[in-house]
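A.B. asks: output the structure for:
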Amino acid sequence: MQKIRTFLWFDTQAEEAAEFYTSLFPDSKITDVQRYGEAGPGEAGTVMTVEFELAGTRYIALNGGPEFTFNEAVSLSVDCDGQAEVDRLWAALTADGGEEGPCGWLKDKYGLSWQIVPAEFTELVRDPDPQKSARAMQAMLGMKKLDLEQLRAAHAGREA
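C.D. replies: Below is the predicted model of the structure:
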């Protein structure tokens, strides 16, 4: 059992967002939907919470109203297996009103921030050679969506 879960506050799109997110990642599913009862505070019968799993990690989404919104202080970071996964997730999460940000960050159409990072990037910036590491970091700082080939080239000290 996962002791700590991330709780995400949506205005009214909790179920829609959970369905979207679970469509993007293998080993993902909606596990429970709770509806408001007569006591409220939401309209009776409407979705209150949605429990779901993304790649085996559990989350709860709440339809809590417009009082609170997401900001970049919290993001979901995804270690991608390669450029194809980076490209697929980037396209899906920035579609329909999502926004690209710097350095592999984006906001999806619900305003939730994500970091879409090729797992290999961590190896490049952890290289014990400080010049190689610095070149990879400098390359990343100039990107929106991370480009693994350009990161590798910068790390190696060559043009992509």
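
A.B. asks: for the rest of this, base every contact and every neighbour count on C-alpha atoms.
C.D. replies: Noted.

A.B. asks: so the residue positioned nearest the centre of the chain is in which element?
C.D. replies: Taking Cα atoms, centre = their mean, the centroid of the chain lies closest to residue 114, which sits 3.1 Å from it. Using DSSP states H and E, residue 114 sits within strand 113-118.

A.B. asks: could you do residue 124 as well?
C.D. replies: Going by DSSP H and E, residue 124 is part of helix 119-125.

A.B. asks: can you give me the buried ones in that helix?
C.D. replies: 119, 120, 121, 124, 125 (16 or more other Cα atoms under 10 Å).

A.B. asks: for comparison, sequence B:
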Amino acid sequence: MTNQIYPCLWFDGQAQAAAKFYCSIFKNSKITADNQMVVTFELNGKKFMGLNGGPHFKFNEAVSFVVDCDTQEEIDNYWSKLTADGGSEGTCGWLKDKFGVSWQIVPTVLPKLLSNPDKAQNVMQAYMKMKKFDIRELENA
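C.D. replies: Sure thing, here's the model as predicted:
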């Protein structure tokens, strides 16, 4: 495919470990090429590249990956796996994994709840207090 666009993630010597970690979490994922400098991989069929670029740059929240989840079980699964072994919880569905990459684990029902004029304010107040999203609590807000 020409002109394919995909993210390149800059790691300090951990690109292969990160690719293996992410491929173990997401279905339909695999490492497609690997050498000491660069690893390419697919997560849910989407292409990524990991670069062992050194300590010059660090990840921050300016870029994050959003994972849409239909069920609480999906949210719980991704949340626990991505925060494992040194990851950290943020607020409003945000987290950082052990490599410092930011993720948003979001219920697919959230836009619908926020578009309901009778519930939107309560839903927003509820999720602003959350770290990991709780679908039932959002629906009951």
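
A.B. asks: the strand holding residue 114 of the first structure maps to which residues in the second structure?
C.D. replies: Using TM-score structural alignment, strand 113-118 of the first structure lines up with residues 102-107 of the second structure.

A.B. asks: that stretch vs the first structure, average distance?
C.D. replies: With mean Cα distance after the TM-score superposition for the first structure, stretch 102-107 of the second structure departs from the first structure by a mean of 0.5 Å once superposed.

A.B. asks: where along the second structure do the strands fall?
C.D. replies: Using DSSP state E, the strands of the second structure run over 8-11, 30-34, 38-43, 46-52, 64-69, 88-89, 94-96, 102-107.

A.B. asks: what span of the first structure lines up against the third one?
C.D. replies: Per TM-score structural alignment, the counterpart of strand 38-43 of the second structure in the first structure is residues 49-54.

A.B. asks: same check, this time on the fifth one
C.D. replies: Correspondence between strand 64-69 of the second structure and the first structure is established over residues 75-80, with TM-score structural alignment as the criterion.

A.B. asks: so which bits of that stretch are buried?
C.D. replies: Within stretch 75-80 of the first structure, judged by 16+ other Cα under 10 Å, the buried ones are residue 80.

A.B. asks: give me the mean deviation of that stretch from the second structure.
C.D. replies: Averaged out, stretch 75-80 of the first structure is 0.4 Å away (mean Cα distance after the TM-score superposition for the first structure).

A.B. asks: what comes into contact with that stretch?
C.D. replies: With contacts defined as Cα atoms under 8 Å, 6 or more residues apart in numbering, stretch 75-80 of the first structure is touched by 86, 112, 113, 114, 115, 116, 117, 118, 119.

A.B. asks: just stretch 143-154 of the first structure next, same as before
C.D. replies: With Cα under 8 Å, 6+ apart, stretch 143-154 of the first structure has contacts from 82-83, 86-87, 90, 100-105, 116-118, 120-121, 124, 132, 135-136, 139-140, 159-160.
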